[in-house]
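[1] mind looking at a prediction? Sequence and model below.
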Amino acid sequence: MFVHQFRFSFKDESTEEQRAEVLAILRRIASVDSVSFGAVGQNLGDPVEGLTHAYFASFEDLNAFERYLYEPVHLEGDPQIVPHFKKLAIGPEMSDDMDPDLNAKVAALHERKMAKYPEWGALMAVVPEMRFV
């Protein structure tokens, strides 16, 4: 099992309608076939962080996660959701697979996606405050 998660807050200028649409898109992404379990909702973490929402998706294995990265719903959804993020904290990822190279394998999957879709990397750069946890 591999679990991908991120927490975020919306830009002040994002309307309630836009926020609702972002959450709907995230729910569609979290329900694609490669995802074993997904959830989108409020972040119950420390409010001082300013991260109001959370996204979780779990996968049977790393192959399922790789399929997820290229799901059409995911590829089409990112350009609609990412511009609304004010803050984005990605991870920490977790897995019950104790492979010591797993973190490097996950990073390699992301690097391949960015090589194939350089616009995806540029898109992520529009988030004012982004960090990997």
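    Thanks, I have it.
[2] alpha carbons only for contacts and neighbour counts from here, please
    Will do.
[3] now do the contacts for Leu123.
    Leu123 makes contact with 79, 82-83 under the criterion CA atoms under 8 Å, 6 or more residues apart in numbering.
[4] use this one as the comparison:
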Amino acid sequence: MIVNLLRIRFKDGVTVEEQEEVLAVMRRTASLEPVAFGAVGKDFGNPADGFTHSYLAAIPDLEALERYMHDPVHISGDELILNKLEQMSAVRFTDDSDPELGNAVYEIAARKMQQYPDWARRIDELFGAHV
């Protein structure tokens, strides 16, 4: 299983209604066919970290990850989601013992970044932001 956990913080000025819309889009993405299980909700982490919500998607294998990363629902959802966020933090892990799996996962992500440079730039900005 390949697990992606994102912690997020909304931009100042994003209304509660806009936040709910983003969370609904995230839930839709977390329920795509390639996802074995997903969850979206309030983040119980340290408030000093500044993150308010989290997103989790667990994906069974590399083939499913490819489908998930390029699903039109995922791609269109990111357009709305990423513009409302100030910062993201990620934890990515697996229960698979294959020592090369991490490299394969990051190769899939790198190909997507090459294919969608504006998406890649925004992702880099969100992970580079500091509290």
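    Here it is on my side, so go on. As the structure is a computational prediction, the values presented were derived from the model and not from experiment.
[5] of the contacts of Leu123 of the first structure, which stay in contact in the second structure?
    Counting by both residues aligned by TM-score structural alignment, their matches' CA atoms under 8 Å, the members of those that carry over to the second structure are Val82.
[6] and the contacts of Leu123 of the first structure, which are buried?
    82-83 (16 or more other CA atoms under 10 Å).
[7] ranges for the strands of the second structure?
    2-10, 37-42, 53-59, 85-94 (DSSP state E).
[8] out of those strands, which one sits most buried?
    Per-stretch averages of neighbours, counted by mean count of other CA atoms under 10 Å, single out strand 53-59 among those, with a mean of 22.
[9] quick one: average offset of that strand versus the first structure, please.
    Average distance, strand 53-59 of the second structure versus aligned residues of the first structure after superposition (mean CA distance after the TM-score superposition for the first structure): 0.5 Å.
[10] let's have the strands of the second structure in a markdown table, adding distance to Asp118 of the second structure.
    Formatted as a markdown table, the strands of the second structure follow (distance: least, CA to CA, whole Å):
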| stretch | distance to Asp118 of the second structure |
| --- | --- |
| strand 2-10 | 19 |
| strand 37-42 | 25 |
| strand 53-59 | 22 |
| strand 85-94 | 15 |
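[11] burial measure for the closest residue to Ile29 of the first structure other than its chain neighbours, as a count.
    Distances taken as CA to CA, 6 or more residues apart in numbering place His74 nearest to Ile29 of the first structure, at 5.5 Å, with adjacent residues excluded. Using other CA atoms under 10 Å, His74 of the first structure has 17 other residues around it.
[12] go on, the one 3 residues further on?
    Residues contacting Gly77 of the first structure under the criterion other CA under 10 Å number 17.
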